[in-house]
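Asks: Sequence first, predicted model second:
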Amino acid sequence: MKLLCLSNGHGEDVIAVRVIEALRQKTQQLEVVALPIVGDGTAYHRSSIPIIAPAKKMPSGGFIYMDARELWRDVRGGLIALTLAQLKAVRRWGKERGMILAVGDIVPLLFAWLSQTNYTFVGTAKSEYYLRNEVGWLPKTSVWERKLGSVYLPWERCLLKHRRCQGVFPRDELTTNILQKFHIQAYNFGNPMMDGLIPEALIVEELETQRSLRVLLLPGSRSPEAERNWELILEAVENIIIRETKRKLCFFAPIAPSLDLNPFCEPLEARGWQLNTTTSPSTPVRDEKGLEFYQGMTRLLLTQSAYHSCLLASDLAIAMAGTATEQFVGLGKPVITFPGKGPQYTYRFAEAQTRLLGASVILVKKPSQVVEIIRELFSDPDRLQLIADNGKRRMGVNNASSRIAEHLLTF
């Protein structure tokens, strides 16, 4: 089987790699190559998957749709020449008559259609939850959006209905059902984002009487925005420590491996946190490579090697991130968020995220309001159960990569 993976972002690259790994477990006859349309394709390189065309990080980090200035920066950085070279490579590969797996949004989908060969599509960017829920349209959904009938626009649906499109794998059941009404070959195979969440470091369970409230801190993965978000998150942390004096607290901060840790350590030290250099790890996530800070009895773990462990061990998150937030919600846990200065995590992005993820994400105006939401949440077991059910429904079941791989092998 010949396969070309097209993806437009690091998260999408990771999803494509998961499907490739599932395919490799099921067949020895696989010739696979990839094209990361956005970014340098680190996930593909790590899995020894060849890249068929030039790949380059753009100044915007892939968020040109949010800001015309970011688009102009990318154009000046060579976006047009890069895109033309990538399209040429895809058209050339299409002559080999293999299968394309497009992951992301309209961009890889359009590339796949232009290839003149068969393609499938994993839709990570769009969900009907942006416009409606199981009951009906959301109040903010415009008359125009309702007339269009789906979060997938008519021209996108044309590409999804094309005779060369051999399967569409939406991110949730609601979106699958709506696309099927438009006679699109959509399959509810689950959400690949929820695959592979295996702990990298040991998670130690505490005695119930001594158990700390474990808070996940997610500042995002793109510099310099992540560093700015970190400062805001630490404001929320400071308020929690001051006001939650009766509860033992522990914070986990998984930082993207591509980021320098110094800009995250320095604000901690400026706020009175001290680095633990004398004892072995004492947080429930026992990451030997992590940096453990303490302030009184409170612990905070900075790690670049135990992301999944931190997600699995935490009770709630303070998040200003995209994919990581969605994965945490999919585990059935609550997220509290507030807008930053962008370019990604603005009020517009945060508000859209609350529509996508529903009751699982609580949007507040400023960091100082986080502690009140925590108190409300943990005094309301029914609300926590609703959040758990909602998250698992909206993010879908795991093992989707294996199901998608099985489908690809039918051709």
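Replies: Perfect, I can see it now.
Asks: only C-alpha atoms for contact and neighbour calcs from this point on.
Replies: Fine.
Asks: tell me, what residue is most central in the protein?
Replies: Residue closest to the mean C-alpha point of the chain, counted by CA atoms, centre = their mean, is T323 at 1.1 Å.
Asks: Quick check: closest non-adjacent residue to that one.
Replies: Spatial nearest neighbour of T323, chain neighbours left out: G11 (6.9 Å); criterion: CA to CA, 6 or more residues apart in numbering.
Asks: does the one you found sit in a helix, a strand or a coil?
Replies: With DSSP: H, G, I helix; E, B strand; the rest coil as the basis, G11 sits in helix.
Asks: What is the burial count for it?
Replies: A count of neighbours around G11, defined by other CA atoms under 10 Å, yields 18.
Asks: Assess the claim that it and G322 are in contact.
Replies: No: counting by CA atoms under 8 Å, G11 does not reach G322; the two are 9.3 Å apart.
Asks: Let me know how buried P170 is, in neighbour terms.
Replies: Neighbour tally, P170, other CA under 10 Å: 27.
Asks: what's the longest helix along the chain packed up against?
Replies: Of all the segments of type helix in the chain, defined by DSSP state H, the longest one is helix 225-243. Packing partners of helix 225-243 (3 or more CA pairs under 8 Å, 6 or more residues apart in numbering; DSSP states H and E): helix 262-270, helix 370-377.
Asks: One more to weigh against that first structure:
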Amino acid sequence: MDAIPVGEYNARARRRTPLAVTLLPGSRALTAESFALQVSALRLIPESERPDVFLAVAGSVSVDELAKAANLRRTPLLSTESADLGELSDGNLTVHMARGSAMGNLIEASDVVMSQAGTATIQSLGLGRPAITFINPRDRRSRFADEQNLFGEARIVVEPKAEEIATALRRLLTDTVERTRLGQVGQDRIGGPGAMEAILAEIRA
């Protein structure tokens, strides 16, 4: 929580709907496939309930590969903000992209995260945003289980199917009380910033 990246990107200025979701498809193998599945789930959300969508793009990830996997087109128009990577769109669904260095900006402007990432999931939960994830074939099941024991209800695990992801997302989007409750669970489980200062204090003592 002491190292959440914040960059030059005004996510809140791009908000158009009451709620927003940040996509964290990861930075390793299967990133494009995970992103495509997240987008497929979003397409199943009724347009009247669909949130604003943000995407944090890790430095090793190709935007062109993401666009191709999800059948989206990249909008070439960029702002002057250094972390702005433009948009992906199919004419109905729009995904606002920012560099991973501005991930904190996106999460703070969102209400839910859909995450296949590691550290970014922990940071999202610590910021009070419940996460929806699915197990992919390359996940180490023992590690995944250990993480889930820490995260508790704050990280919702579903099958890697667009319908199940969409159902979980829609439930959080339409249930403010539950979304708030799970956000608090995440904050309680992860804790806030201050670890670095505590460690330094012990070293100096």
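Replies: Yep, it's here. Note that this is a predicted model, so its numbers are computed, not measured.
Asks: what does G196 of structure 1 align to in structure 2?
Replies: Residue pairing (TM-score structural alignment): G196 of structure 1 is matched to A3 of structure 2.
Asks: residue farthest from the centroid of structure 2?
Replies: In structure 2, the residue that sits farthest from the middle, by CA atoms, centre = their mean, is A205; the gap is 38.2 Å.
Asks: a strand runs through the match of G196 of structure 1, doesn't it?
Replies: No: using three-state DSSP, the assignment for A3 of structure 2 is coil, not a strand.
Asks: From S124 of structure 2, how far off is it?
Replies: For A3 of structure 2, the distance to S124 of structure 2 equals 12 Å [CA to CA, to the nearest Å].
Asks: Neighbour count: these two, which is higher?
Replies: S124 (33 against 9).
Asks: Map that one across to structure 1 for me.
Replies: The alignment partner of S124 of structure 2 in structure 1, by TM-score structural alignment, is F328.
Asks: Same question for A195 of structure 2.
Replies: By TM-score structural alignment, A195 of structure 2 lines up with A400.
Asks: count of residues packed around its match?
Replies: With other CA under 10 Å as criterion, A400 of structure 1 counts 24.
Asks: My read is that it contacts D195, right?
Replies: Yes: A400 of structure 1 is within contact range of D195, at 7.0 Å (criterion: CA under 8 Å).
Asks: Now do the contacts for the residue mapped onto S48 of structure 2 from structure 1.
Replies: Aligned counterpart of S48 of structure 2 in structure 1: K246 (TM-score structural alignment). Taking CA atoms under 8 Å, 6 or more residues apart in numbering, we find K246 of structure 1 in contact with no residue.
Asks: how about K246 of structure 1, secondary structure?
Replies: What three-state DSSP gives for K246 of structure 1 is coil.
Asks: Over to V168 of structure 1?
Replies: Using three-state DSSP, the three-state assignment for V168 of structure 1 comes out as strand.
Asks: show me the contacts for D52 of structure 2.
Replies: So D52 of structure 2 contacts 15-17, 19-21, 94-95 (CA under 8 Å, 6+ apart).
Asks: at 6 Å instead, please
Replies: By CA atoms under 6 Å, 6 or more residues apart in numbering, the contact set of D52 of structure 2 is A20.
Asks: so how much does whichever strand or helix holds I199 of structure 2 differ from structure 1 once superposed?
Replies: In the assignment (DSSP states H and E), I199 of structure 2 maps to helix 195-204. For helix 195-204 of structure 2, the mean deviation from structure 1 after alignment is 1.2 Å (mean CA distance after the TM-score superposition for structure 1).
Asks: Span of stretch 146-166 of structure 1 from start to end?
Replies: Where stretch 146-166 of structure 1 begins and where it ends lie 27 Å apart, using CA to CA.
Asks: Onto which residues of structure 2 does that stretch map?
Replies: Across structure 2, nothing matches stretch 146-166 of structure 1 (TM-score structural alignment).
Asks: just checking, W230 of structure 1 touches S221?
Replies: No: counting by CA atoms under 6 Å, W230 of structure 1 stays clear of S221, with 10.7 Å between them.
Asks: Against F252 of structure 1, how distant is R228 of structure 1?
Replies: 18 Å.
Asks: Looking at those two, which is more packed in?
Replies: With neighbours defined as other CA under 10 Å, R228 of structure 1 and F252 compare such that F252 has more, 27 against 17.
Asks: Now do the same contact list for that one.
Replies: Contact analysis of F252 of structure 1 by CA under 6 Å, 6+ apart lists 216-217, 300-301.
Asks: To which secondary structure element is it assigned?
Replies: Assigned by DSSP H and E, F252 of structure 1 belongs to strand 249-254.
Asks: Can you tell me the SS state at the aligned partner of G186 of structure 2 in structure 1?
Replies: By TM-score structural alignment, G186 of structure 2 lines up with G391 in structure 1. Classification of G391 of structure 1 by three-state DSSP places it in helix.
Asks: so how many other residues sit close to G391 of structure 1?
Replies: For G391 of structure 1, using other CA under 10 Å, the count is 25.
Asks: how about the helices of the stretch 251-400 of structure 1, start to end?
Replies: Applying DSSP state H, counting those that start in this stretch to the stretch 251-400 of structure 1 gives helices spanning 262-270, 307-313, 323-330, 347-357, 370-377, 381-395, 400-408.
Asks: Mean deviation, the longest one versus structure 2?
Replies: For helix 381-395 of structure 1, the mean distance from the matching residues in structure 2 following superposition reads 1.7 Å, by mean CA distance after the TM-score superposition for structure 1.
Asks: I'm done for today, thanks for sticking with me.
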